[in-house]
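> this one's sequence-less:
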């Protein structure tokens, strides 16, 4: 018995794993819009201010703010398109939309960071051509530093109020942005004190930070697009949940793959080979629901195996049910097996047959005689390993 059981609707699973809880969703949306407005203003002030004050560091930090702005827009885009329900063309949902957009953004930021770093390195080779920046650059850099630190404190307060780990992560990202602005403040300040090369050094540092962020985003997105599995600890936890399910005797071929913030799971479970198909299906559904309840998983596909696949692969060459009934009929021409309930078990490259005979149509003596003939048949038969006769009362 091998049954391929899976969800008919990948969104029938647990509400707790919906992409957003209403209050958290509203808080995330509001904080994202606040971040967009602040980064939009900072991008304009820093790039324009850096251009007119001749500060490469301030312009680089402006591009850093632009990258944050693009990231915020990506979040809104993902919330709008990535969380749509599954449809006929996208049976697993649209979460990969967010992944693809993240990959594009990551590549763009990595290229931008490398460009800033190369430009700064080339300019630093000619220190005599570096000049003092306008003091306005320092004022703009301080405004950016204060704004980003304020954004960190605001986001952290919201995250604690709604208890959202995602918003906590966003808050610390804002703090890292404040760190880049601090580097710019130091670089511009050093430039104004006569160390003109420090502005360019600060620009190079910001370029490294942007490139590092872009590379990290791109690698994570690429890892997901090539179906990278969950970490070993989470896979072990899922394995334990499946094995703890009553009726599951073993487990193999457990596979996982990430999809945005969720995961897809595929597993083969071993069950008693002589239980009914419906009981095997029940065990599979129980195991599936246990994983959905306890883990951050979008969907689980459970395959039911009566034995290890290395053994069951030999069963595919065995005759089908109609052929087996014909073979039994040829050996026992006086018994019409089509009229009786016959159960075949395909195990270890052989077939075990169970034949249920009503006693009012076949006497106990005849049943015993038929059992003896069956035992003699299986001694030399290459297909049947056993044929067992069950005598039962027939319905009148």
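Received the coordinates, thanks. Source: prediction; values computed, not measured. Numbering: from 1, shown residues only.

> use CA for all of it now, contacts and neighbours both
Noted.

> so what's residue 152 up against?
Contacts for residue 152 were tallied using C-alpha atoms under 8 Å, 6 or more residues apart in numbering; they are 171, 172, 173, 174, 175.

> And the strand or helix carrying it, how far out from the chain middle?
When elements are defined using DSSP states H and E, residue 152 is found to belong to helix 136-162. When C-alpha coordinates are averaged (C-alpha atoms, centre = their mean, to the nearest Å), helix 136-162 and its chain have centres 33 Å apart.

> ok so, going back, hmm, which of the contacts of residue 152 are the buried ones?
Among these, those buried by neighbour count (16 or more other C-alpha atoms under 10 Å) are 171, 172, 174, 175.

> Which two among those residues are spaced furthest apart?
171 and 175 (6.5 Å; C-alpha to C-alpha).

> Would you state the strands of this protein in chain order?
3-5, 250-259, 262-270, 299-305, 341-347, 350-358, 384-392 (DSSP state E).

> Quickly compare these and say which is most buried.
The highest mean neighbour count among the strands of the chain belongs to strand 299-305 (a mean of 23), with neighbours defined as mean count of other C-alpha atoms under 10 Å.

> A further structure is provided below for comparison with the first:
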């Protein structure tokens, strides 16, 4: 049975939006005060965090799991579209970070001045990011929300980015103390792994959500076949197709040959098929085309052969 968890998702997105705005402001202020390129890039990444939350709220508004006249298969793909928007924001952030780092290399290194209070603020920012990432992921798994899971993945990348930037700034702080100006290059050098981490997060979000939008197979047809063939009265099943995301919503279609003498008996057999598939793969919607007992087919599913 489908559950509409949009109110829970909306609540989490609003909470994380407020926290991400706070993190963004703190990073931007410290980045501008210290002149740190890597921290300014991290602040830019946090801008995408807030934009992602807003995008998620918009997608959540339209992502009802319940069908209607215009959307008989529900609206959950809106959440996947929102997750792809997050991937796009991450790509933009990656480009901006790399552009800033390369520009700084050609224009020359500007000294970065960092102090203990500013490092303390960044530790606070790191704590907030860790809380947001684990909180979103826990609730996302509970309510099967792709937008929350994607945003948690995004925020987790922010955690590693902040750790990387913080380590570099600690090195620069020590460089100023020990009079080692060459360590100022740490700020620019660390901007590159930050960009790679951002790109990796976007790629992972893309991989997790694109199969849903292109109707990639959700369940191996052999697994469905083996389960259906355990139902008494089933002679054969073939032309099996599935789409969706297991654990969120799956649609299954098949042709079944049943040993039944009347419509009532055939109906009882298909009901048992649906019950067993629902028990194994819920939530699922199933369409079964019943064929006569003398019909023959050995094609379990579809192939990529051109016809």
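The structure has been received and is ready for your questions. Quick caveat, the model's predicted, so the values are computed rather than measured.

> can I get the strands of structure 1 in JSON lines with distance to residue 211 of structure 1?
Listed next are those as JSON lines, based on distance: least, C-alpha to C-alpha, whole Å:
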{"stretch": "strand 3-5", "distance to residue 211 of structure 1": "45"}
{"stretch": "strand 250-259", "distance to residue 211 of structure 1": "25"}
{"stretch": "strand 262-270", "distance to residue 211 of structure 1": "27"}
{"stretch": "strand 299-305", "distance to residue 211 of structure 1": "35"}
{"stretch": "strand 341-347", "distance to residue 211 of structure 1": "57"}
{"stretch": "strand 350-358", "distance to residue 211 of structure 1": "61"}
{"stretch": "strand 384-392", "distance to residue 211 of structure 1": "66"}
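
> wait, which of those is closest to residue 146 of structure 1?
That would be, of the strands of structure 1 and by C-alpha to C-alpha, strand 262-270, which comes in at 35.7 Å.

> what stretch of structure 2 does the closest one fall on?
Correspondence between strand 262-270 of structure 1 and structure 2 is established over residues 249-257, with TM-score structural alignment as the criterion.

> hmm, who's touching the matching stretch?
Taking C-alpha under 8 Å, 6+ apart as the criterion, the residues outside stretch 249-257 of structure 2 that touch it are 2, 218, 234-244, 281-293, 295.

> try it again with 7 Å
In this structure, residues lying in contact with stretch 249-257 of structure 2 by C-alpha atoms under 7 Å, 6 or more residues apart in numbering are 218, 234-244, 283-293.

> What does residue 98 of structure 2 correspond to in structure 1?
The criterion is TM-score structural alignment: under it, residue 98 of structure 2 has residue 117 as its aligned partner in structure 1.

> And for its match, the neighbour number?
25 (other C-alpha atoms under 10 Å).

> and it, what is it in contact with?
By C-alpha under 7 Å, 6+ apart, residue 117 of structure 1 lies in contact with 204, 207, 208.

> Please pull up the equivalent of the first one in structure 2.
Following TM-score structural alignment, the counterpart assigned to residue 204 of structure 1 within structure 2 is residue 192.

> what does residue 94 of structure 1 give?
Checking with TM-score structural alignment, residue 94 of structure 1 has residue 75 as its match.
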